[in-house]
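Q: predicted structure and sequence below. I'll ask about it afterward.
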Amino acid sequence: MNQHAEILNQFDLKEGVTQSLLESVRLFKVTHERPREPLLYDPCMCIIAQGHKVGYVGDRTFRYDPENYLVVSIATPFECCTFADENNPLLGIFIDIDMAMLHEVIHAMGSQVRTVSGGKLPQTVGPAVMDNEMFDAVSRLLNILRSETDVKVLGTGLVKEILYRALKGSQAHLLYALAGFDGSFANIAHVLRRIHINYNDKLDVNYLAEYANMSVSSFHRAFKEVTSEPPMQYLKKVRLTKAKDLIVNKRLKAYLAAQEVGYESVSQFSREFKRYFGESASEMIRSANLCVDE
């Protein structure tokens, strides 16, 4: 058991995600294996202390574990398998990426940021090696999370240090591009933020290409290179994931969730929901032991 897991075991963590004393940091625990399933991460760093996950984006597969943390630059729907059990639960933390802090750190670093991504546009998610400097910074952050005073005095500085360490790692180009310094990626990132804020609007490829100040063909090509998905497929996954949250966590009826995320046809929503998640909304509610009518 590494130091991160030892510290996390000192918290009274329940199944799922627990908010820490520091607003930008959440702790998580999973005690059972989960098969490949769709999920959506907001912009963050996901640091695993024990167990591991395997992610799938398009034809790309990656593993994140105690030796490899995950960087997510833009809220990204992808699929994931979770490997854990009651004796060895998955333990880790999410650290939200604050744009103002990101710009501040990049400005302070100047030319030290790694901006090269092999000639291709960066993708929105990728693993980076947990080096000694990052490991030590995360350990110090975890150690202060039990004290409100420590969090108030040291929390922001430690999160900033972790962001700085990430900007010296193998996914630095992704964070640099997120900050708006990489033209085509910045255009796509602008569109992705629009989608995640206004996913229930009537959005089409022509509108999104215009919003990105790109031709339709250039936009479609760049969007797929960054996200591994065509624009409308990406939008559909975002809507369905948002609907799942409304149904399972907010206990909203399925037809109301469909309307809330922008579906005009409830039957179409039901078909696409079951195809994407492998079960209907009502089946998902029953499996989650929630008493909610469809």
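A: Yep, it's here. Numbers count the residues shown, from 1 in each chain.

Q: going by C-alpha atoms from here, please, whenever you check contacts or count neighbours.
A: Fine.

Q: which residues touch residue 94?
A: For residue 94, the set of contacting residues under the criterion of Cα atoms under 8 Å, 6 or more residues apart in numbering consists of 25-28, 44-47.

Q: same thing with residue 224?
A: 230-231.

Q: gap between it and residue 120?
A: Residue 224 sits at a distance of 12 Å from residue 120 (criterion: Cα to Cα, to the nearest Å).

Q: same question for residue 285.
A: When Cα to Cα is the yardstick, residue 285 and residue 120 sit 41 Å from each other.

Q: higher neighbour count, those two?
A: More crowded of residue 285 and residue 120, by other Cα atoms under 10 Å: residue 285, with 21 against 11.

Q: nearest spatial neighbour of that one, skipping sequence neighbours?
A: Spatial nearest neighbour of residue 285, chain neighbours left out: residue 248 (6.2 Å); criterion: Cα to Cα, 6 or more residues apart in numbering.

Q: structure B:
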Amino acid sequence: MQEKTLAQQAELARAIERHTGTNGVHQTAIPSLSFVRRSIDKDRNYGVYKRSLCITAQGVKEVSVGMEEFRYGPGDYLVASVDLPATSQIIETSPESPYLGFILELTTNEILEVLGDANFSSVLEEGSGRGMFVSRLNLSLFDAVVRLVRLLDTPEDIPTLAPLFTKEVIYKVLKGEHGDTLRKLVVKGNSAYQIKNAIELIKTNYDKPIKVEVLAETANMSVSSFHRYFKEVTAMSPIQFQKQLKLQEARRLLFSESTDATTVAYRVGYESPSQFSREYSRMFGFPPIEDMKRLREKHEQRLNA
């Protein structure tokens, strides 16, 4: 079994290498599937992990959510079962052996469809569980992943078979050791699902003040219960969650629009540019102007590499 797992891992790595060729994130012909290739970039990256299944075929990656860290390499898979602001860093890569990753986005409808077709117990344990987890890849899940990736070599089969193979992958994840965590976040009537509703409200209104009482009401919880369950799912408080969304969007705006820091501070909901600069420096390690200079220099280096 170990030999077959290694063979699958090698096949997945070859496929990612073949369908990327250059560094970056590459969308494939399967709409929900992307590949990642990084050979030199070990910097921290900031973004929102959407609900997805992530697999490393080569190299090692570390993802931080709040104060919690998730490390995964070949033979592991990571699932983000709810959208989470996170910091990621590739810690093992080189030009000779680049980091190669697989990302399959998962929709609520797809998960619910699998749950409706399969014979899963309707009973879920109390508690929400962390919205991100890492597990070991078993042979069954790896088989399903490799079959999905092989469709890229027969594009004419993708419209018919990709939805079926994706459902198989989701089924295998739901059958895994953390499958209940994923189920809780799509099935109505439990605390995890109610927290998901509050997360959506914060994401939609990240640039506006939101009272915790409003979030708790959205989740149909008392304020104290809401705080406890929110931190259980996201590893951070609602205020920290919203702040990360604000600062990540501010960084994106500064880089993509070349707008000044004061304007961006107001656009993402800060009333004080000095507070924005302090919190930006605390999160990204540099004040906005210096950070943008570094990012643009590295962007030029990548383009010229």
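A: The structure has been received and is ready for your questions. Remember, it's a predicted structure, so these values are computed and weren't measured experimentally.

Q: related to what we said a few turns ago, so which strand or helix has the corresponding residue of the second structure for the residue nearest to residue 285 of the first structure?
A: Taking TM-score structural alignment for the superposition, residue 248 of the first structure sits opposite residue 255 in the second structure. With the criterion set as DSSP states H and E, the secondary-structure element containing residue 255 of the second structure is helix 238-257.

Q: contacting residues around that helix?
A: Where contact means Cα under 8 Å, 6+ apart, the residues beyond helix 238-257 of the second structure that reach it are 46-48, 85, 202-203, 206-207, 212, 227, 230-231, 234, 259-261, 264-265, 268-269, 280, 283, 288, 292, 295-296.

Q: which of those residues are buried?
A: Under a neighbour-count criterion of 16 or more other Cα atoms under 10 Å, the subset of the contacts of helix 238-257 of the second structure counted as buried comprises 46-47, 85, 202, 206-207, 212, 227, 230-231, 234, 261, 264-265, 268-269, 280, 288, 292.

Q: what about the contacts of helix 238-257 of the second structure, which are in strands?
A: Residues from those lying in strands, with DSSP state E as the criterion: 46-48, 85.

Q: these into CSV, with extra columns for distance to residue 10 of the second structure?
A: Below are these laid out as CSV (distance: Cα to Cα, whole Å):
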residue, distance to residue 10 of the second structure
46, 29
47, 28
48, 29
85, 31
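
Q: the helix holding residue 255 of the second structure vs the first structure - mean distance after superposition?
A: Averaged over the aligned pairs, helix 238-257 of the second structure sits 1.9 Å from the first structure after superposition, using mean Cα distance after the TM-score superposition for the first structure.

Q: that helix vs strand 45-49, what angle?
A: Using axes from the mean of the first three to the mean of the last three Cα atoms, to 10 degrees, the interaxial angle of helix 238-257 of the second structure with respect to strand 45-49 works out to 120 degrees.

Q: strands of the first structure, start to end?
A: Counting by DSSP E, the segments of the first structure that form strands are 16-19, 25-30, 34-41, 44-50, 52-57, 60-64, 68-72, 76-83, 90-96, 125-129.

Q: am I right that residue 4 of the first structure is in contact with residue 143?
A: No. In this structure, residue 4 of the first structure sits apart from residue 143 without contact. The criterion is Cα atoms under 8 Å, and the distance is 9.1 Å.

Q: the two: which is more packed in?
A: In terms of neighbours (other Cα under 10 Å), residue 4 is the more surrounded of residue 4 of the first structure and residue 143; the figures are 24 against 14.

Q: any idea how far that one lies from residue 201 of the first structure?
A: Between residue 4 of the first structure and residue 201 of the first structure the distance is 42 Å, computed by Cα to Cα.

Q: try residue 179 of the first structure
A: Residue 179 of the first structure sits 25 Å away from residue 201 of the first structure, taking Cα to Cα as the criterion.

Q: map residue 71 of the second structure onto the first structure.
A: Structural correspondence for residue 71 of the second structure with respect to the first structure (TM-score structural alignment): residue 63.

Q: neighbour-wise, which of residue 179 and residue 201 of the first structure wins?
A: Under the neighbour definition other Cα under 10 Å, residue 179 of the first structure and residue 201 were set side by side, and residue 179 has more, 18 against 13.

Q: what lines up with the more buried one in the second structure?
A: In the second structure, the residue paired with residue 179 of the first structure according to TM-score structural alignment is residue 186.

Q: repeat that for residue 158 of the first structure.
A: Applying TM-score structural alignment, one finds that residue 158 of the first structure aligns to residue 165 in the second structure.

Q: neighbours around that match, how many?
A: 19.

Q: isn't it right up against residue 146?
A: No. Between residue 165 of the second structure and residue 146 there is no contact, the gap being 9.6 Å when judged by Cα under 8 Å.

Q: what about the helices in the first structure?
A: 3-8, 99-109, 132-144, 148-166, 172-176, 183-197, 205-211, 216-227, 231-248, 254-260, 266-277, 281-287 (DSSP state H).

Q: minimum distance to residue 58 of the first structure: which of these has it?
A: If you check each of these against residue 58 of the first structure by Cα to Cα, helix 216-227 wins as the nearest, at 8.1 Å.

Q: against the second structure, where does that closest one fall?
A: Structural correspondence for helix 216-227 of the first structure: residues 223-234 of the second structure, per TM-score structural alignment.

Q: average offset between the matching stretch and the first structure?
A: Mean deviation of stretch 223-234 of the second structure relative to the first structure after superposition (mean Cα distance after the TM-score superposition for the first structure): 1.4 Å.

Q: any idea how far the counterpart of residue 257 of the first structure in the second structure lies from residue 249 of the second structure?
A: In the second structure, the residue equivalent to residue 257 of the first structure is residue 264, according to TM-score structural alignment. The gap separating residue 264 of the second structure from residue 249 of the second structure is 9 Å, by Cα to Cα.
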